[in-house]
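Visitor: With the input below, show me the fold.
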Amino acid sequence: MIDTDDVDVYLGLDVGKGEHHATALTPAGKRVFDKRLPNTEPKLREVFTKLRARYGTVLVVVDQPASIGALPLAVARDTGCRVAYLPGLTMRPIADLHPGEAKTDARDAAIIADAARTMPHTLRDLAPSDETVPSWR
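Guide: Purely as a prediction, here's the structure:
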């Protein structure tokens, strides 16, 4: 289980090819960021760095750790954020507990962030590997 006692912001990322949707929640559940985020290294770096500077420890949680999720994970690590993965098979039953039936990127990002905040036992730790840390520099 991932220890989240020191986490100040839970950033859920519903990853996509061209852009992601990012939702950040404080431990109390206050939404402090909720926007589309281009899948570019400079923009990811800017958002992660600003969240860390303003709030402290940031846990970035993705729904896909490989391929399209690799760049956000690499940038998050490089900016000093912690990272984790919420598997799809775990996320779907959690999503059923949240209001709304439509599957949208914004809803999924909020569910990822809330699951990280309230159910850290559902998260998987992501150790750096060649598959999840590309040579994007």
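
Visitor: contacts, neighbours, all on C-alpha from now
Guide: Will do.

Visitor: My guess is Leu51 contacts Leu59. True?
Guide: No - taking contacts as CA atoms under 8 Å, Leu51 lies outside contact range of Leu59: 10.3 Å.

Visitor: Now do the helix or strand encompassing His21: which elements does it pack against?
Guide: Per DSSP states H and E: His21 is located in strand 19-25. Packing partners of strand 19-25 (3 or more CA pairs under 8 Å, 6 or more residues apart in numbering; DSSP states H and E): strand 9-14, strand 31-38, helix 105-118.

Visitor: how big is the angle separating it from strand 9-14?
Guide: With axes from the mean of the first three to the mean of the last three CA atoms, to 10 degrees defining the directions, strand 19-25 sits at 150 degrees from strand 9-14.

Visitor: Would you mind listing the buried residues in strand 19-25?
Guide: Neighbour-count burial for strand 19-25, counted by 16 or more other CA atoms under 10 Å, picks out His20, His21, Ala22, Thr23, Ala24, Leu25.

Visitor: Could you also give me the structure for this next sequence, so I can compare it with the first?
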Amino acid sequence: MDHIWAGIDIGKEHHHCVVINSDGKRLLSRRIANDETELLALVADVCALGNDVTWTVDVVDGGAALMLAILLGHDQGVLSLSGRAVHRAAAGYRGEGKSDARDAAIIADLPAARIA
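Guide: Predicted structure coming up:
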């Protein structure tokens, strides 16, 4: 399987995850509650899409604590992009206005562009 990138727009009560492949094709887009059961299901579903996943989040404290603990507990590497970097990058992306799904797609895409 190809390398895939999972971007998570972290929120207090809900997160949004977008997964893309090396061609930039969106493989998954999902809003999930900041709940252990839902986050575990997300990690399993994303890992089923590819065995080489780069996870990236836009927040590393507060509401991200459970997501980060689950990822690290499952030996998943995690990168971080600042909210400012996501905001600046958003100007270069076409599409709808600000949304959690759009931010998650940008969070997935930026590391993919640097690594690919």
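
Visitor: Post the TM-score for the overlay when you can.
Guide: Scored against TM-score structural alignment, normalised by the length of the second structure, the superposed chains reach a TM-score of 0.89; 114 aligned residues with a CA RMSD of 1.6 Å.

Visitor: Trace Pro72 of the first structure over to the second structure, please.
Guide: Here Pro72 of the first structure is matched to Met67 in the second structure, going by TM-score structural alignment.

Visitor: On the three-state scheme, the nearest residue to its match once chain neighbours are set aside is what?
Guide: Using CA to CA, 6 or more residues apart in numbering and skipping residues adjacent in sequence, the residue nearest Met67 of the second structure is Leu39, 6.7 Å away. What DSSP: H, G, I helix; E, B strand; the rest coil gives for Leu39 of the second structure is helix.

Visitor: residues in contact with Leu39 of the second structure?
Guide: By CA atoms under 8 Å, 6 or more residues apart in numbering, Leu39 of the second structure lies in contact with Ile32, Ala33, Met67, Ile70.

Visitor: Give me the buried subset of those.
Guide: Burial by neighbour count, judged by 16+ other CA under 10 Å, picks out Ile32, Met67 from those.

Visitor: With distance to Gly92 of the second structure as added columns, please give the contacts of Leu39 of the second structure in CSV.
Guide: Listed next are those as CSV, based on distance: CA to CA, whole Å:
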residue, distance to Gly92 of the second structure
Ile32, 26
Ala33, 29
Met67, 28
Ile70, 32
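
Visitor: which of the contacts of Leu39 of the second structure map to contacts in the first structure?
Guide: Here is what carries over to the first structure from the contacts of Leu39 of the second structure, by both residues aligned by TM-score structural alignment, their matches' CA atoms under 8 Å: Ile32, Ala33, Met67, Ile70.

Visitor: what's stretch 79-97 of the second structure in contact with?
Guide: In this structure, residues lying in contact with stretch 79-97 of the second structure by CA under 8 Å, 6+ apart are Thr54, Trp55, Thr56, Val57, Asp58, Val59, Val60, Arg102, Asp103, Ile106, Ile107.
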